[in-house]
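Q: Sequence first, then the predicted structure, then my questions.
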Amino acid sequence: MAFKITWKTLLPTCFQFKSLTLDSKSRVSKQNSDKRLSLSDISDSGSLLSASDLSNSLVGSNLHIFTLTELKLITNDFSSSNFLGEGGFGPVHKGFIDDKFGPGLRAQPVAVKLLDLDGTQGHREWLTEVILLGQLRHPHLVKLIGYCCEDEHRLLVYEYMARGNLENQLFRRYSTALPWLTRIKIAVGAAKGLAFLHGEDQPVIYRDFKTSNILLDSDYTAKLSDFGLAKDGPEGDDTHVSTRVMGTHGYAAPEYVMTGHLTTMNDIYGFGVVLLELLTGKRAVDKNRPSREQNLVEWARPLLKDSRNLDRIMDSRLEGQYSTEGAKKVAELAYQCLSHFPKSRPTMNNVVKILELTLQFNNIPVGSSVGVVSLEGQEKEVNLKTNEHDENEAKLNGNGNQGHQEKEEVKKKKGYRHRHRIRSRAVYSDTALYRTIKNKRESPKNKDLSLRDANYC
């Protein structure tokens, strides 16, 4: 007996597709397999899946199927006051799900991404996000809460990320610079997200790693978003996947641009570009810079060979308030990631190890503030002052019997200065940062090779 399973079964109210016939033996075999549904099953016209694929991928992931009416309600009919940004996929609006919305959904803010029917992306990219994020869960991947597929409408509903994306945080003009330790924390989180994707039984190649696709929550935890270009890595004896060249100018690995051969090493090259942006505070491509400096990698990579060139490339907005040893380690890592020889690049697991060690370098010049870095759900305060100040603060905070007058004497004697008053114009604590963020956004200057440049997701 044969079973007919269609995408109509998988995604109600979507496009009508021809049915795929699977015999019962094949169906049972798939039901006994816990292997992730392959992205290669998705064709340009839409793919057909078995019932077991449906169970293992979407139903088991607890994705919520929203109606268009519901999404209009939670976004106030996609009002301009809730607008977050727009990219190749379409506009993104903030919404809020209350506790009375429906079973299985908690009250929370969300980001709703709506496919622009006249835009540069379409059903395939939407479907890739649903299939991939419906199956994969990780602290450093943005969480997909649900989707809507109603007539021609295609929408995605994500967890809301309060700090937007790294591009806007790093390159904003009218605010103080992103602190050094916060930059490293973001790099660690993004690296863990990529390492997770590459470490799957069937590796996932992200293919579009860049600052605008790294989202940040209120604590600056980084999460990867926008998986529309993701591809499954090579299997068996294959060394690469051949694809049409897609990505973003300035981030795509040179061997991929030249040959169309896709491997996980392409993601690592893109990660090196982002590390370079974090070091320099400059965009990967900027036509407003002098001609020799317009492509960041071409200008900066030769300088990474010698640590004596560090001052020439470091973000001047940091005003020297960074760990020299830590910056050297990051510069060396970026140089390795940007190697012209893919096999010479480190794996993402090694990248994570090096960056986590870099967080331990806290020899930032005296006079800078305290950087508060949250790792794995625990806040660890990294003191950026001298040991003498540590001793003073221990005396002030540790002795409950010491009177106010004695505390003042210790302050005068030891030259005590309260940490919140020690603030460079360029470097400040994350706590202070939360209070100084303004609702200012600037349009990205770099253009995409493949038409993708989302401001939020």
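A: Great, that's in hand.
Q: use CA for all of it now, contacts and neighbours both
A: Will do.
Q: Excluding chain neighbours, what is closest to residue 182?
A: Counting by C-alpha to C-alpha, 6 or more residues apart in numbering, residue 182 lies nearest to residue 373, which is 6.7 Å off, once chain neighbours are set aside.
Q: and here's the other structure:
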Amino acid sequence: MGATRRRECYNKINQSQTHPEDEPLAFDIEAIRTATNNFSDENKLGQGGFGPVYKGLLPNGQLVAVKRLASCSGQGESEFTNEIALMANLQHPNLVKLLGYCLDLEGNERILVYEFVTNKSLDRFIFDPIKRAEMDWATRYKIIEGLAQGLLYLHEKSRLKVIHRDVKASNILLDKDMNPKIADFGLARLFSDDQTHVTMSKVPGTYGYMAPEYLYHRRCSVKSDIFSFGVLILEIMSGQRNTMFDGQHEVDIRSVVWRNWRDRTPLNIVDPNLMREGSSNQMMRCIHIGLLCVQKIAQQRPETGRIVKMLKSHETLQIPSQPSIFHTDNATESEIELS
């Protein structure tokens, strides 16, 4: 990447920070190298979509998570500046906090420095047979509620209207008390108050969590995030990934949940570890809300504020209709109806 292009990247970051009191710190590359022991393998926490994440220790004793992006060009550059611009203006207990960044113009390094979240990501728990057994119903319900609060802040309560576009288990971090924090805002989009949706030129995201109108028609909205949240609820309830194997066939979690809902056996999809404790009524309600969130037609999905109220109340919920189900046939994604 040339010096002019790198300088443009740097200027874009500075111009995006409109609230000086909330600006993340600009770290020197040598400070980052020292904090991570020169990006040692021993400090590596995992591998994200745009590069590895390392554990770091600042001189003041604070632990941090250091996200190192591979290069400052193309989509990666856009992700980097977008994440800083957004996170500098967002503060909520259920969002991961951006502490700073490093843009090394000479070494072509782009680095984001986040608060260190002790228990790493949700997928490491709910998809691991041993750790999943340790997640009781109270913990899972707290995670669902916290995620709903975080999305409510993004969609309605913050000074910006933000669509995350990549809500999934690996982008949810858990602190020492198992409180969820939504992370990875590289794909997020800002919306104006009067915007209901936008048509994208590309459809980045994660298959299985993507709403049908986004996947097939590139229409992105608040309801796209709500669809992803619904899939996530069903994963948390079942302890299974959104695509699973039924015998030798790959099936969508929504099809499994819908069939059991239709047959009036919804608790069959609940992780057996949860059936020894917890409220079956509360579990049923979460499955119900999850199905409402993954309705095929975006307008039929509840608003984010409505979801928060449904989780807290005992009011009668709308009856869900059959959700859209996806499958892969000869590497072609298509939409099918259940018989």
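A: Cool, the structure landed. Not measured: the values here are computed from a predicted model.
Q: what number of residues lie near the residue nearest to residue 182 of the first structure?
A: Neighbourhood size, residue 373 of the first structure [other C-alpha atoms under 10 Å]: 22.
Q: How about the secondary structure of it?
A: Three-state assignment for residue 373 of the first structure (DSSP: H, G, I helix; E, B strand; the rest coil): strand.
Q: Give the aligned equivalent of it in the second structure.
A: Under the alignment (TM-score structural alignment), residue 373 of the first structure pairs with nothing in the second structure.
Q: and residue 373 of the first structure, what does it touch?
A: 181, 182, 185, 379, 380, 381, 382, 430 (C-alpha atoms under 8 Å, 6 or more residues apart in numbering).
Q: What would I type in PyMOL if I wanted to highlight the buried members of those residues and nothing else?
A: Entered in PyMOL, the line below selects the buried ones among these, by 16 or more other C-alpha atoms under 10 Å:
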select buried, resi 181+182+185+382+430
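Q: any idea which helix or strand carries the residue nearest the centre of the second structure?
A: What sits nearest the mean C-alpha location of the second structure, by C-alpha atoms, centre = their mean, is residue 167, with 2.7 Å. Of the helices and strands defined by DSSP states H and E, none includes residue 167 of the second structure.
Q: isn't it right next to residue 225, touching?
A: Yes - when contacts are counted by C-alpha atoms under 8 Å, residue 167 of the second structure is listed as touching residue 225 (6.6 Å).
Q: which residue in the first structure lines up with the residue nearest to the centre of the second structure?
A: By TM-score structural alignment, residue 167 of the second structure lines up with residue 209.
Q: Could you pull up the residues touching the nearest residue to that match once chain neighbours are set aside?
A: For residue 209 of the first structure, ignoring the flanking residues on the chain, the nearest one in space by C-alpha to C-alpha, 6+ apart is residue 270 at 5.6 Å. By C-alpha under 8 Å, 6+ apart, the contact set of residue 270 of the first structure is 208, 209, 210, 251, 252, 253, 338.
Q: again, only this time at 10 Å
A: 206-211, 247-248, 250-253, 276, 334, 337-338 (C-alpha atoms under 10 Å, 6 or more residues apart in numbering).
Q: What lines up with it in the second structure?
A: Under TM-score structural alignment, residue 270 of the first structure pairs with residue 228 in the second structure.
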